[in-house]
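**Q** Task: produce atomic coordinates for the following.
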Amino acid sequence: MADESFKGILIDKDDTGYHVSLRELHEQALPEGDVTLQVSHSTLNYKDALALTGSSPIIKRFPMVPGVDLAGSVIASDSPDFKPGDKVLLNGWGVGESHWGGLAQRARLKGDWLIALPEAFTCAQAMAIGTAGYTAMLSVIALEKHGVKPADGEVLVTGANGGVGSFAVALLARLGYQVVASTGRPQESDYLQQLGAAAIIDRNELNQPGRPLLKERWSAVVDSLGSHTLVNACAATRYRGIVAACGLAQGMDFPGSVAPFILRGVTLAGIDSVNRPKQDRIEAWSRLARDLAPTLLPLISHEVGLSEVIDLAPRLLAGEVRGRVVVDVNR
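**A** Now for the predicted structure:
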């Protein structure tokens, strides 16, 4: 393949510091892989924002193109599963951390990391969903497999204004659950009600140190925050309920008690989306195609060009960005 140039965001680190820039890159610089893609759309996730700002040691090797999500068309393939022209998507697998990711117009990846783009979605729609919607769907599936039914009572979603939270609210509401959305932005109540939230609480009710056990309230929880919020969510979960832990926006710590797990039989289910087996990914995306109302995507997401990403990253970390950021890498 000719050494064509393309635009991408590159993060590098040397003796002079941490450098992030939008620049011309070359085909020959792409990492090893058996499938080369023309990227259509990517996203700006919380993890990408950490990488772009250097706020956390997300990047495992330099230089690195960030972007944990991408969707596009196959240009060249040595994988038996894909041929030129196929539309595919990717979430996770360390892409954007240890392997060049989606915030560039080209990508070279392992075919085992890719799944076919569901016919229900365009590339832009798939990225409006992205890792956030895929993780939310994995969380919902975990609740269902545990046996939680809509009739069992309220389901708490923390970080409800974020990407994962927004999709969790929308999916659970569409499936008939009574969703209580916790948010630090009560001014966004109308948005959460449009997604299907039955009630809204202030995150301050959950994000401070609490007692080992609280009054039983939640039949289940989807938590994207961790730390005290996760501890308090567990403490108020009903007997034999389940808490799906899928994020750490408040912190990686778990400053709590084993009491909910031993005295109430609460299950704490860890939701890993990065290294999830391919069959789980296909199941989650099939469910998204079935259970997510596409009309909600413009409400949950907005689109920016590749040139806007670097300046937007610190705002996302500051909690100033609602929902999902879709990146059209070709503008």
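
**Q** drop to CA atoms for contacts and neighbour counts, all remaining ones
**A** Noted.

**Q** Kindly indicate whether residue 201 is helix, strand or coil.
**A** Per DSSP: H, G, I helix; E, B strand; the rest coil, the secondary structure class of residue 201 is strand.

**Q** what's the burial count for the residue lying closest to it once chain neighbours are set aside?
**A** With sequence-adjacent residues excluded and distances taken as Cα to Cα, 6 or more residues apart in numbering, residue 201 is closest to residue 182, at 4.9 Å. Using other Cα atoms under 10 Å, residue 182 has 27 neighbouring residues.

**Q** And this one, please, so the two structures can be compared:
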Amino acid sequence: MFKALLLTKSDDGKLSCAVTDLDESQLPAGEVLVQVAYSTLNYKDGLAITGHAPVVRSYPMVPGIDFAGTVLESSDARYQRGDAVLLNGWGVGEGHWGGLAQRARVKADWLVPLPAGLTLQQTMALGTAGYTAMLCVMALRGQGVTPERGPVLVTGGNGGVGSIAIALLSRLGFTVHASTGRMNEADHLRALGAAELVDRAVLNAPGKPLQKERWAAAVDSVGSHTLVNVCASLRYGGVVAACGLAQGMDFPATMAPFILRGVTLAGVDSVMAPYARRVQAWSRLAAELPADVLARNTRTIGLADAPAVAAQLLAGQVRGRVVVDVNG
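**A** Just a heads-up that it's a prediction; the model follows:
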């Protein structure tokens, strides 16, 4: 038996969420059984746990789109008992039972070995948010963005993706501007590496198709009008790595930034990214983000605390990253 956060839905559509004792025989199919040590709360987990958006595709469901732990059993030769592994994405926590539990059974193809230089807890202090932030940084660098081209904007600066993106970019020599709706967190954002703060209200309402050229590039996890205004404010040849939709999945834009300023909109997907890119991203995270920065940006909670903190996350009341100790 093991403990898990289990989501159920009644015939009348009422969602319930509770820590429940489950048997290993109830786990879905997969080649690898993992003793989970840590999971985390991401925006998508918040949506699943609160039911604010239909991200869960079947019930009952164990949420948690990522986890880190140790292999207990494996029918795949790539993994042996005792191997330390982590997982991000692949529909785990949406269509396949996820990481907010003490056990998980998954496909071997979904796993990545623990990167050298990181502990299991540190990988979840990064989590899918940190991994996605690195994918965004890799996308910008792949488009030729360098510090000499000018400042880079990071939207959702206090969120998981935003906070890690600020830290990564500043340590690569970029001048980072951070957009946030919580200007009272200025000291925290500057400690991460933000040189200038931008009030979220400047970006989240409808704006002109072309605006003053401010940024050479951007990392956006917000979408909707924010992403439109970011594109309209990029310098000639600017690039935005778009990875989220906290404000909305709509994009009410014009073609003006793309055909008059040569702006590039680079979509970043973390869910189905191929194995080689995942390994590259995690290796770079291990090498480029100091442990003290990670510690300052992270807090740890227990499994029973996850529902309340998930609601706080969606309300914009959570700073940085939240690690869930599933055995705590």
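
**Q** how far away is the residue nearest to residue 201 of the first structure from residue 151 of the first structure?
**A** Using Cα to Cα, to the nearest Å, we find residue 182 of the first structure at a distance of 21 Å from residue 151 of the first structure.

**Q** Then residue 166 of the first structure?
**A** 22 Å.

**Q** between the two, which one's more packed in?
**A** residue 166 (30 against 10).

**Q** before we move on, which element is that one in?
**A** Using DSSP states H and E, residue 166 of the first structure falls within helix 163-174.

**Q** What residues sit buried inside that helix?
**A** 163-173 (16 or more other Cα atoms under 10 Å).

**Q** Where in the second structure does it fall?
**A** With TM-score structural alignment applied, helix 163-174 of the first structure matches the range 160-171 in the second structure.

**Q** Measure how far the matching stretch is from the centre of its chain, please.
**A** The chain centroid and the centroid of stretch 160-171 of the second structure are separated by 12 Å, computed with Cα atoms, centre = their mean, to the nearest Å.

**Q** average offset between that stretch and the first structure?
**A** Following superposition, stretch 160-171 of the second structure is found to deviate from the first structure by 0.2 Å on average (mean Cα distance after the TM-score superposition for the first structure).

**Q** Mind listing residues that contact that stretch?
**A** For stretch 160-171 of the second structure, contacts defined as Cα atoms under 8 Å, 6 or more residues apart in numbering pick out 42, 126, 129-130, 132-134, 136-137, 154-157, 175-176, 178, 189, 192-194, 219-221, 288-289, 293, 297, 319-321.

**Q** Try it again at 6 Å.
**A** The contact list for stretch 160-171 of the second structure, computed with Cα atoms under 6 Å, 6 or more residues apart in numbering, reads 129-130, 133, 154, 156-157, 192-193, 320-321.

**Q** just stretch 141-161 of the first structure next, same as before
**A** For stretch 141-161 of the first structure, contacts defined as Cα under 6 Å, 6+ apart pick out 165-166, 176-183, 218-223, 322.

**Q** Provide the secondary structure category for residue 70 of the first structure.
**A** strand.

**Q** Need the counterpart of it in the second structure.
**A** In the second structure, residue 70 of the first structure lands on residue 67 (TM-score structural alignment).

**Q** swap in residue 31 of the first structure?
**A** By TM-score structural alignment, residue 31 of the first structure lines up with residue 28.

**Q** burial of the nearest residue to residue 134 of the second structure once chain neighbours are set aside, as a residue count?
**A** Among residues not flanking residue 134 of the second structure along the chain, residue 281 sits closest, at 5.9 Å (Cα to Cα, 6+ apart). Using other Cα under 10 Å, residue 281 of the second structure has 22 neighbouring residues.

**Q** What's the match for residue 281 of the second structure in the first structure?
**A** Using TM-score structural alignment, residue 281 of the second structure pairs with residue 284 in the first structure.

**Q** quick one on the thing from earlier: what's the distance between the residue nearest to residue 134 of the second structure and residue 133 of the second structure?
**A** Noted for residue 281 of the second structure: a distance of 9 Å to residue 133 of the second structure, by Cα to Cα.

**Q** picking that back up, now name the helix or strand holding the residue nearest to residue 134 of the second structure.
**A** Using DSSP H and E, residue 281 of the second structure falls in helix 275-288.

**Q** average distance between that helix and the first structure?
**A** Mean deviation of helix 275-288 of the second structure relative to the first structure after superposition (mean Cα distance after the TM-score superposition for the first structure): 0.6 Å.

**Q** Onto which residues of the first structure does the helix or strand following that helix map?
**A** Following helix 275-288 of the second structure in sequence order, the next helix or strand is helix 291-296 (DSSP H and E). Under TM-score structural alignment, helix 291-296 of the second structure corresponds to residues 294-299 of the first structure.
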